Every structure is written in C-alpha cells, then in structure tokens.
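*Asks:* okay, structure incoming, though there's no sequence with it:
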C-alpha cells in the first residue's frame, strides 16, 4: 500500500515518540515495555544500556514465524480469554513507552486453555512500533514485519506468588501477541491514542479504568505458539508466546 499510512497508527507513532526519553531502567523488575532493538535505533534504548543479567539462551524471542514450518497440533485447546474491564487501572509512562496496567490481585482477568496448563492473570499490555510502517513488529511472519505489535502480558499466579518471580521462572509468563495492519478504523485503539497526550512526561500515571482489551484481540481463534523469552532484558526464557495469526486493522484514512 504505497504512500498510504493509517491515520490512527500515524497518530499513535507521533504520540509514542514523545514518550521515549533516555533514562535509567524502570523501577519495576521487568516492565516488558515497548522496545525497539538497538539496530533499529540511532541511540541505544535504555533497557540495553546495562549488562544483561541473564545471557541469551536457546529459546530467545522474537522469532521469524514461517508458515511452511508451522506444525498443526490437534491436541492444542482453544484459548479462552476472560477479561473484566473494571480491573483496568491506569496508563503509566515509564520513560520510554506506556503500559496499560491491570489489577492482578485476583483471577478476574485471565486466560486459560490453548498451550497453557494453568490459568494466567493479565498484568499489562503495551505496543512495539517502528518509525515507519514498513517495520515495527517484533515477530515477523515469513520475514514480513507489521507496522506494530501488541503484547498482552499474563503471569502464572497458580505456580508463583508474585509477577516478579514469574518473570524469572519457566512457564511464568504467557504473552498474547497481536499484529496491527492498515485497514478499518479501530475505536479501541483510538481510545488509547486520545489518552496519550496526558502522559507526555516520565512517570506520569493517569486513570484509565473500565477498558476491555478484548477489543484489541482478533476474533479469529487461530494462533501460533512456542516457548520463548522476554524480548527485553533480563531476556529470561519464561514466556509461552501465543501469536494470533490474524492481525487487527487500524484506521485507513489516507495521508501522504
């Protein structure tokens, strides 16, 4: 789609750029915040400025998903998503991106089934993006980048007492990945874009309650899954990735 940008996505890029500021690592142990890799930036992203606490292993993410190498598993269950909109708490600017965070003290917002042995609680979601539409997603499909990628981060509260412990251990996290592509107007995404100007400054937190992130997940049940890692330090291989095959569409109003 030469010369075409999604208006909503372009606005998202513009707002996100105002959030990135060189800063120390966030206070939280692992925010999993949006992060573009060093070879896609002129400056080194703050999460990569200090030595890695855990070296890369054999299950590092992201990966290039190849359709021809995908293996159908008839024993995989459907993924069941049950989010309570009232568990949405706030949007937080951590100095280089934003997180939409949820109350994870109970099992009100969970996913279960699919490749997961236990139910996992929703902790937060964030986006990965690029400076242009030609790339932005972390995962690729047949070496193709999407303009952006949404990550909904969940943790195994059955096996671990806290999110911080789950980050460091096997089967601790489950992340749903959703690709964004150019297409129809997306009201759910627009709601987020409209809120971003209020968190221009580092450590700004605003209330963002009664939001159902289900609206950001395609209804098509098909997904890829694999055992991988965080894509930002500490790069722990604690993530069960669930990558939705169908992307969501964002506004196709055109401008050069």
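*Replies:* Cool, got the structure. Since we're looking at a predicted model, the values are computed, not measured. Numbering: from 1, shown residues only.
*Asks:* from now on I want contacts and neighbour counts done on CA atoms only, so please keep to that.
*Replies:* OK.
*Asks:* and residue 9, which helix or strand is it part of?
*Replies:* helix 7-17 (DSSP states H and E).
*Asks:* next SSE downstream of that helix?
*Replies:* strand 64-65.
*Asks:* what about versus this one:
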C-alpha cells in the first residue's frame, strides 16, 4: 500500500512537529515537515499531500492571541489551496496550537465562508495547565476517532484552551450536527467543573470537527500518548502496546486505504 503523505506544517514557534511526525510514521504514513513560507512562495504544494497536520507549540510566540498570526497566514495566503484540499476529501488535524489556528482561521467549526465562529480563550484558572485529562469520546461524525473507546486519557499543555463559541446558535449547531468530538470528563466520562474541566471550556468541549468529519481540532495531545510507556501509570497497564492517541493517527492512515 502506498503510504499517505502528511504535511507537518512548521513556522516560528512550532515545537511538537517531531512528535507529530513520529506518530504518523508509526501509524503507517509518510510525514514531511514543510515551512509555511515554502507553501506561500509556491515552492511546495499542499495538493501533493493527503493529510495536513498543524502541531502544537507557540506559533509566532502566540503574539496577539494564541495561533492568530498563523491563522491569518492560512486565511489570506493559502485560502484557495485549503478549500481545494478539503473539497478533494483530504484530512486536516490541528493539535493544541494547531486547534487554535484552525478555529481562528475559520476552518473550524466550518470552512464554507472561512469566518471565525469560535475562539480559544485564556484558561479560567488563570494559569498554564500541564496535566493528564480524561476525555469522553462523543458519537460524532469525525473520521479521526472511529473505534476509540468511550473514555481516553491524554495530556494537555496550554494557557489558552477555553473553547467559546460565538453564539448559542453555533453551540446548538455543533451539538445537533454531531461536531463535538471530545468533552473533558472524569475517568467515567462524566463532565464537571474544574479540575475535571481544566480550562472552563463551554460545554466541556475539548475537540470538534467540521461538518465533513475530516477537519479535526483538539486541545489535548494524542501524539504524547502514542505508546503505553508514555502513560504515567504504564506499569499497571499490563501488555497494552499502544497509547490512547495511536488510534487517531491510525484512522487517518486507514482512511486512505
């Protein structure tokens, strides 16, 4: 089988690209790091790839607000390429800072008008959150989470992770269209206030997809729980080989079989 090609987008401040590339490679894809300027200058083509991954970090130092500058670059330099990429049924994932970028570029919750309909705001607790969290996996249309168990365990590392939709109507649309992919919860999947919801996200939302189910963004880091040894209690997991994040990357590879 020909391995799907993954474009790992890089820019100043990106710092999770190697882990993200390793995750895709482990799942059977062929990742390659490409700088945003290479795409903007036409030296590389998004159309030559099957998957676009915007990994975590602090793009451009998160000046103005987290992910905003890179979001503007995507929106004003690569909008036509991105629209064609989505229309050709390719996959996009944004992790942590990448999720912030997708939301602020208007690619999530939807991509038709590329208008921003939500944001990721500073955590209610007022401090950077670096911890492991349980996530309730919702019955969504997201192709990235097929086959995941009802509750998974992933790490977070962010200071601006509070998901806020622009209006109650947009929140209702997310629910009704099955675009809510992950919610913060306890080990049984029950949602609640802090610390279960570590940043105060509206409706405890930790990840969403677009209406196609192919564009996916989440604040937790699946690439940091790829193998069982990365789990903080790995000695109690027995012979389990893969971590909870592996299925997400495997689904992307299997999508192109």
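*Replies:* Perfect, I can see it now. Quantities reported herein were computed from a predicted structural model and do not represent experimental measurements.
*Asks:* got a TM-score for the pair?
*Replies:* Overlay of the two chains. TM-score (TM-score structural alignment, normalised by the length of structure 1): 0.26; 115 aligned residues with a Cα RMSD of 6.2 Å.
*Asks:* about what we covered before: which secondary structure elements does the helix holding residue 9 of structure 1 contact?
*Replies:* helix 187-195 (3 or more Cα pairs under 8 Å, 6 or more residues apart in numbering; DSSP states H and E).
*Asks:* between helix 7-17 and the helix it packs on, find me the angle.
*Replies:* 40 degrees (axes from the mean of the first three to the mean of the last three Cα atoms, to 10 degrees).
*Asks:* downstream neighbour of the helix or strand harbouring residue 80 of structure 2 in the secondary structure list?
*Replies:* Using DSSP H and E, residue 80 of structure 2 sits in helix 79-87. Downstream of helix 79-87 of structure 2, the first helix or strand assigned by DSSP H and E is strand 91-95.
*Asks:* could you check the angle that following strand makes with helix 79-87?
*Replies:* If you take the same axes, to 10 degrees, strand 91-95 of structure 2 sits at 110 degrees to helix 79-87.
*Asks:* can you report how many residues lie near the nearest residue to residue 10 of structure 2 once chain neighbours are set aside?
*Replies:* Nearest residue to residue 10 of structure 2 in three dimensions, chain neighbours excluded: residue 35, at 4.5 Å (Cα to Cα, 6 or more residues apart in numbering). Applying other Cα atoms under 10 Å, we find 15 residues neighbouring residue 35 of structure 2.
*Asks:* how about residue 153 of structure 1, what does it touch?
*Replies:* 122-125, 173-176 (Cα atoms under 8 Å, 6 or more residues apart in numbering).
*Asks:* ok, and the closest non-adjacent residue to it?
*Replies:* Nearest to residue 153 of structure 1 is residue 175, by Cα to Cα, 6+ apart, at 4.6 Å.
*Asks:* what do you get for residue 190 of structure 1?
*Replies:* Closest to residue 190 of structure 1 by Cα to Cα, 6+ apart is residue 8, at 6.6 Å.
*Asks:* hmm, the one you found is touching residue 249, no?
*Replies:* No. Contact criterion Cα atoms under 8 Å: residue 8 of structure 1 and residue 249 do not qualify, at 10.1 Å.
*Asks:* more neighbours: which of these two?
*Replies:* Set residue 8 of structure 1 next to residue 249 and count neighbours by other Cα under 10 Å: residue 8 wins out with 23 against 19.
*Asks:* how much space separates the more buried one from residue 177 of structure 1?
*Replies:* For residue 8 of structure 1, the distance to residue 177 of structure 1 equals 20 Å [Cα to Cα, to the nearest Å].
*Asks:* could you do residue 223 of structure 1 as well?
*Replies:* Residue 223 of structure 1 is 9 Å from residue 177 of structure 1, by Cα to Cα.
*Asks:* residues that sit against both of those two, list them.
*Replies:* Counting by Cα under 8 Å, 6+ apart, the contacts common to residue 223 of structure 1 and residue 177 are 242-244.
*Asks:* now the residues you listed in CSV, with distance to residue 12 of structure 1 and secondary structure?
*Replies:* Output for these, formatted as CSV (distance: Cα to Cα, whole Å; DSSP: H, G, I helix; E, B strand; the rest coil):
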residue, distance to residue 12 of structure 1, secondary structure
242, 24, strand
243, 22, strand
244, 21, strand
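*Asks:* let's have these in TSV, adding distance to residue 16 of structure 1 and neighbour count.
*Replies:* What follows is these, written out as TSV (distance: Cα to Cα, whole Å; neighbours: other Cα atoms under 10 Å):
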residue	distance to residue 16 of structure 1	neighbour count
242	25	23
243	23	22
244	23	20
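*Asks:* CSV for the contacts of residue 153 of structure 1, including neighbour count?
*Replies:* As requested, the contacts of residue 153 of structure 1 are exported to CSV (neighbours: other Cα atoms under 10 Å):
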residue, neighbour count
122, 32
123, 23
124, 25
125, 24
173, 29
174, 28
175, 25
176, 20
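*Asks:* among these, which pair sits farthest apart?
*Replies:* Across those, no pair lies farther apart than 125 and 173, at 12.8 Å, counting by Cα to Cα.
*Asks:* tally of neighbours for residue 82 of structure 1?
*Replies:* Neighbours of residue 82 of structure 1 (other Cα under 10 Å): 17.
*Asks:* that one contacts residue 111, doesn't it?
*Replies:* Yes. Contact criterion Cα under 8 Å: residue 82 of structure 1 and residue 111 qualify, at 6.1 Å.
*Asks:* run a quick neighbour tally on residue 191 of structure 1.
*Replies:* Neighbourhood size, residue 191 of structure 1 [other Cα under 10 Å]: 12.
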